[in-house]
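Asks: need coordinates for the below:
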Amino acid sequence: MAKLCVGMAFALLTSVAPVYGLYTSFFPVVLYMLFGTGRHVSTGTFAVISLMTGSVVESLVPRPMGMNITNIQEAEIEKQRIAVASAVTLLSGLIMIAMFVLQLGVLSTYLSDPIVKAFTSGAAFHVTVSQLSTMLGLRLPRFTGLSTIFKTLGSIFRALGSTNIAELVISVVCLSVLIPTKEINSRFRRKLRIPIPIEIIMVMLATGISFATSLDQTYSIQVVGEIPAGFPDPQLPAVHSIPALVWDTLPITFVGYAVSVSLAMIYAEKHHYTINPNQELLAHGISNTVSSLFTCFPSSASLATTNILESAGGCTQLSGLFTSAVVLVVLLFVGPLFHFLPKAVLACINVISLRQMFLQFQDLPELWRLSKMDFMVWVVTWVAVVTLNAELGLAVGIVFSMMSVVCRTQRATCSVLGRASNTEIYRPVGGNSKCLEISGVKILAYNAPIYYGNKSFFRSALTRLLGLNQDKVLEGQDTQRENGVVNPASQLRTIQAVVIDCSGVIFIDAAGARLFVQMCTECQKGGTSVYLAQCNSGVLRILTHSGLLEHLSPQQIFVTVHDAVTHIEQTQENSAQKNATIWV
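Replies: Purely as a prediction, here's the structure:
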């Protein structure tokens, strides 16, 4: 039953009539039940997706302000609005199906947990501010573009003198009932067999009181209006507007899919099963494509209703069948009874449904302790979403997150490894006194990929740790030319061999490979032998193509660090025996 109220409430965010929220709470649910892999996921309307779609609808079909329009004109505007919203749904579904064909489910990984949580939390502020005008009974235009929160707040403050007291009272009463009841449901969720259905109770009471007292006529409050019984006739969306919708639909599609998959993965991990991200693309793609023919706006997984579904014991996709049956009964028989439901009640339900998103601020102290960089990603994304808009804020968050990854790889550490006594274990010597460096051998481990962005850091790290500079390279070359033999005393006296542990180098690009080969060459010219260990096949292939084997022999590449060290020790021992002088 909560899905009914939330569906009608989120239709207001989409700037369409509440009845279309009921349609969106039915058709996508049935289709996802057939094709989806998330057993606990409840699909349908979602506040963030509705808000983003509403911005598109408002930009293409703005509602005339400051002028009287007839009922016929109002109906025509409503028809155009749902046609645009359905076109967004169709295009979103087709994009998801195309992504499924291309097996692009992996793209959801670019939205990390800090980005998703900060984005949804920031979008919750947009939703709350957008509902203030309805809760106060103000007839204000809906703003689009940059800084919509500040534009909306400014418009509300300027119009506060026109507040409808009746709708303000309705909003205050609703919030004073919804907030404590939601808190009770949360605190005593284990003791309550089913959560208190406060939304449907509030809707029924408000509708009954509004009908009995004719609040819409007496106090000019906004009501839901006519909700036709039955199903809508299938019809094509506004296909002609699709070219103008492409760039606005892409973030809607990406966010809807990412939130749905993230939610499905959370519950799959909790209940010990797996989902298929690419199959989820197909499921949501089909859901949106087909439901667009029945005047639905874009759908995705819903945080609030998914939590309710799991608390009620739902554990398979068939649970969607029962929720759909309830919506079906309302569509066929009960829908017209909601005619007198005040829109202020739906606005309050909208705001309260975002409770979990606002509570995500509680994760910040723990995130600060775990990773300050992830904390910065969260804060930057949230600030960008709130101050700019949802789409640009998401883009800023993704770019900043990727830049943070680049920064982390640039500042990667190059560790000096030592060997634990009488073992084959090699660990950094800095914090472990039991691991000691081997005389004459320097073992280095670089814990990052080597690419154009960090190659200079890699070079400086090796130069510093090996004491390698141009003078020593030239000195090594001169001593090797002296009498055609190598003078050991004139080599880099403390380091005869370098072992580079490449286990942390997961990839290397062309620029990094050229530098790597150059560093190996400089070490060899300086009289220091270079050995590689634990190179993966991809890294070794690129190094080989970059000319590594022109300076190193295959015998200098080993599977493990210990194999390389053992070979070096045997070589040094054999060399010492050959150079030894026996006096008779």
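Asks: from here on, just use CA atoms for contacts and neighbour counts.
Replies: OK.
Asks: I'd like the distance between residue 364 and residue 355.
Replies: Plainly put, residue 364 is 16 Å away from residue 355 if you go by CA to CA, to the nearest Å.
Asks: and the strands in the stretch 1-150 of the chain?
Replies: 43-44 (DSSP state E, counting those that start in this stretch).
Asks: okay, the most centrally placed residue in the chain and residue 33: tell me how far apart.
Replies: With distances taken as CA atoms, centre = their mean, residue 111 lies nearest the centre of the chain, 2.2 Å away. In this view, residue 111 and residue 33 are 25 Å apart by CA to CA.
Asks: surely residue 141 touches residue 66?
Replies: No. Residue 141 is beyond contact range of residue 66, at 9.7 Å (criterion: CA atoms under 8 Å).
Asks: look at those two and report which has more neighbours.
Replies: Set residue 141 next to residue 66 and count neighbours by other CA atoms under 10 Å: residue 141 wins out with 15 against 9.
Asks: chain center to stretch 479-488, what's the gap?
Replies: Centroid separation for stretch 479-488 versus its chain: 60 Å, with CA atoms, centre = their mean, to the nearest Å.
Asks: quick one: residue 215 and residue 221 touch, right?
Replies: Yes. Using CA under 8 Å, residue 215 makes contact with residue 221 at a distance of 6.3 Å.
Asks: looking at those two, which is more packed in?
Replies: residue 221 (25 against 20).
Asks: can you tell me the element the more buried one falls in?
Replies: Of the helices and strands defined by DSSP states H and E, none includes residue 221.
Asks: run this one through as well so I can compare:
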Amino acid sequence: MSTPSQYVVARHVYSEDSFAGDHEKIHRVPKTGLDHVRGYLTCDSKRAKAAVLSLLPIVGWMRSYRVREWLLGDVVSGISTGLVAIMQGLAFSLLASLPPSYGLYTAFFPMLTYFFLGTSRHISVGSFPVLSLMVGAVVTRLVPEDGPPANITSFEGLTPDQQRVLVASSVTFLMGIFQLAMGVLQVGFIVVYLSDTLVSGFTTAAAVHILVSQLKFVLGLDVPGINGPLAIIYTLEKIFVQITLTNICDLVMSIVIMVIVFIVKELNDRYKAKLPVPVPIEAIMTIIACGVSYGFNFEKRYDVDIVGKMVSGYESPIAPSVEVFRESAVEAFPVAIVGFAVAFSVAKVYSIKHDYTIDGNQELIAFGVSNIFGASFRSFAASTALSRTAVQESSGGKTQIAGLISAMMAMMVTVALGFLLEPLPTSVLGALVIVNLKGMLMQFREILYLWRRDKPECVVWVGTCLGAILLGLDLGLAVGLGVELLTVVFRTQFPRCSVLANIPGTDLYRDRKDHLHIFEPKGVKIFRIPSPIFFANIEFFREKLVEVGFNPLRVLRKRNKALRTIKKLGLGDLFCQETNEPSVNKEELDQPSDLKGLPFRMDWNAELPTNIRVPRVDLHSLILDFSAVSFLDISALKGLRMALKEFIRMDVDVYIVSCDVHILEKLHNCMFFDEEILTSMFFPTLHDAMLHVLGTHKEDKSTRVVMQHWHLGEAKKMYFLIYFVCFTWSLFFKWTETKL
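Replies: Below is the predicted model:
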């Protein structure tokens, strides 16, 4: 076994003042707003090239494209992904309350622009069930299935399906505007507020909504779409009311499809290392279902709902409805946020796996332009789906050429092969949607995992999931954000403060509760707060300080009362010295005032009369470890100043260590220091402060080593007790011998 490495350092004990005196600091001149503008507007060839590569990432990766190594994999991957994208587009269009053919539009148009603007090389852009459901909620609200549409001028002369398409495309257009605006304003950081836990709880709730919404297709029931809080409960109620009207053909076909697709998907996952490409079971089952439905005429013989007339080719672009903008702005913004958060998280996973970088702001621009462009051609909200992206990556896709090929396949079906899908039962599409929910529904297992490891995170997951299930996805997202922010506030408002002690023979300091052998000089306390100090936790900070040391105000009141009693008794010998300050009256002495305002100085360690009781103060030095304090606000500065002065006026030396340079600068700027709170109280490290304290208060017998184990403290007592008993017994034995 190798000998542990060691290091020895010999240097002066530094305070912040002495360190600044020995080591000159570089004086930085902060840039003005004009300097930033000039730097931003400066242009040269290098900046121009960087701008082009940033706005058009395709230029970067196309120059390094390896045709012989990557092209075949991209082609195979594009075909495999295209089959999945076509089936998912058809299925997810039901979630958006749109005719299935418009799902093919979403598999084509957004991918065209992302090919040029996106920074991820592996994600498959297209429909995503959560976004489809969120868009479908707006469509159902403005164009309900069992009632008149909203009073919107743009709806005049349009069929119900055309009205729904207009609403979906307008919401998608507005979603794209939000994403593009955030990308241009460089606010891609906003996605960090959607933690993985929140997104997991939200998508799980969305999976429950999707599952319930597809039951009517699987059972063949005519259940109108319901939107708003508790919509999932009302939908289940309507389904159970009509459960006796279930179409057996739809139900049997759906169960068979789900079982087969589930088994094959599991085999794909288990043998993915041996399979060149995953088996496109969704496409296979769709083709079989189309053939069986057409051959046995399911529509007329068994009253099965089918896809019906497919739009052949592409229609001319349409303009979005400004009236729909006004009606759906509140819903469109969370759709934009969720769509980007999901796409960015998936893109980040594969960028790390394949060692390349992605740009969050450029991704916002890419998805914004893609959704605006797609909405102009009647597609609905686009993002990415993890299952589809996994197919693209695992089947050999290296770049977005695979995505472009998958879009071409969607175009081929739309232009030439769409009529073949007309006999497809909608129950088959519903079954495919439900099977693809497996990954999201399995996230329920995270509850137990989070509860064991991080209970606040578990609260975020459960709160987000329940909020989204009961209140709807838009309000549920707001609830999740609120719960998440509350947990952050709770952690910072009530941090786990600790009292530190020295590990003997080292310059390391740890929580004294966690170690057996620690060194803690008598009269010295080291207090650590592991969070920022601000208006919400400054009182908590002061309460914890009192628990560590003592309550200065309480001791001060006791001393004031004792002084009055001593003065009445005429015990002048207890006073150390008189002051030149004027005397104060009884009312003033009752207040928690400054000891400097009292008429005498007292030696409180002297022997006091038995009827006078004053709390004994054993603390002479208090060290505050600010190594984990990232900022202080004005309220915290005021509270900290008051707390420090209370201890200082009780003759307790206070030191602050490991304070960040920016906090020190703020203390100077806010006039924190005065004749009592000095800059000499600040030390760069905890060990420097401890050595200074030990040098100021010479170590003697009062220094103690705390051993948190019975055999070092109690064993000594036991040893002396046994020794005393043995000694007494020997004396008794000798005495009896002399008597006998």
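Asks: just give the TM-score of the two.
Replies: A TM-score of 0.92 describes the superposed chains when it is computed by TM-score structural alignment, normalised by the length of structure 1; 569 aligned residues with a CA RMSD of 2.5 Å.
Asks: stretch 205-216 of structure 2 vs structure 1, average distance?
Replies: On superposition with structure 1, the mean distance recorded for stretch 205-216 of structure 2 (mean CA distance after the TM-score superposition for structure 1) is 0.8 Å.
Asks: for residue 491 of structure 1, grab the count of nearby residues.
Replies: For residue 491 of structure 1, the neighbour count with other CA under 10 Å is 21.
Asks: now swap in residue 192 of structure 2 and tell me
Replies: Neighbourhood size, residue 192 of structure 2 [other CA under 10 Å]: 9.
Asks: against residue 484 of structure 2, how distant is it?
Replies: According to CA to CA, residue 192 of structure 2 and residue 484 of structure 2 sit 12 Å apart.
Asks: what of residue 331 of structure 2?
Replies: From residue 331 of structure 2 to residue 484 of structure 2 the distance is 20 Å (CA to CA).
Asks: in terms of neighbours, single out the busier of those two.
Replies: More crowded of residue 331 of structure 2 and residue 484, by other CA under 10 Å: residue 484, with 24 against 20.
Asks: pretty sure the more buried one contacts residue 462?
Replies: No. The criterion here is CA under 8 Å, and residue 484 of structure 2 misses it with residue 462 at 10.8 Å.
Asks: the longest helix seen in structure 2 aligns to what range in structure 1?
Replies: Ranked by residue count, the top helix of structure 2 under DSSP state H comes out as helix 322-353. Mapping helix 322-353 of structure 2 onto structure 1 (TM-score structural alignment) gives residues 239-270.
Asks: list the buried residues of the matching stretch.
Replies: Of the residues in stretch 239-270 of structure 1, 242, 245, 248-265, 267-268 count as buried by neighbour count, 16 or more other CA atoms under 10 Å.
Asks: what's residue 198 of structure 2 aligned with over in structure 1?
Replies: The alignment partner of residue 198 of structure 2 in structure 1, by TM-score structural alignment, is residue 115.
Asks: which ones are touching that match?
Replies: 377-378, 381, 394, 397-398, 401 (CA atoms under 8 Å, 6 or more residues apart in numbering).
Asks: tell me, how many residues neighbour the aligned partner of residue 235 of structure 2 in structure 1?
Replies: By TM-score structural alignment, residue 235 of structure 2 lines up with residue 152 in structure 1. By other CA under 10 Å, the residues close to residue 152 of structure 1 number 22.
Asks: repeat that for residue 673 of structure 2.
Replies: Using other CA under 10 Å, residue 673 of structure 2 has 13 neighbouring residues.
Asks: quick one: the aligned residue in structure 1 for it from residue 490 of structure 1, how far?
Replies: Alignment note (TM-score structural alignment): residue 673 of structure 2 maps to residue 549 of structure 1. Per CA to CA, residue 549 of structure 1 is found 26 Å from residue 490 of structure 1.
Asks: and residue 211 of structure 1, by the same measure?
Replies: According to CA to CA, residue 211 of structure 1 and residue 490 of structure 1 sit 100 Å apart.
Asks: average offset of the longest helix of structure 2 relative to structure 1?
Replies: Superposing on structure 1 and averaging over aligned pairs (mean CA distance after the TM-score superposition for structure 1), helix 322-353 of structure 2 comes out at 1.6 Å.
Asks: helices or strands next to that helix in the packing?
Replies: Packing partners of helix 322-353 of structure 2 (3 or more CA pairs under 8 Å, 6 or more residues apart in numbering; DSSP states H and E): helix 129-142, helix 160-184, helix 360-376, strand 383-384, helix 473-493.
Asks: how about the counterpart of residue 304 of structure 2 in structure 1, what does it touch?
Replies: The equivalent of residue 304 of structure 2 in structure 1 is residue 221 (alignment by TM-score structural alignment). By CA under 8 Å, 6+ apart, the contact list for residue 221 of structure 1 reads 137, 164, 166-167, 215, 342.
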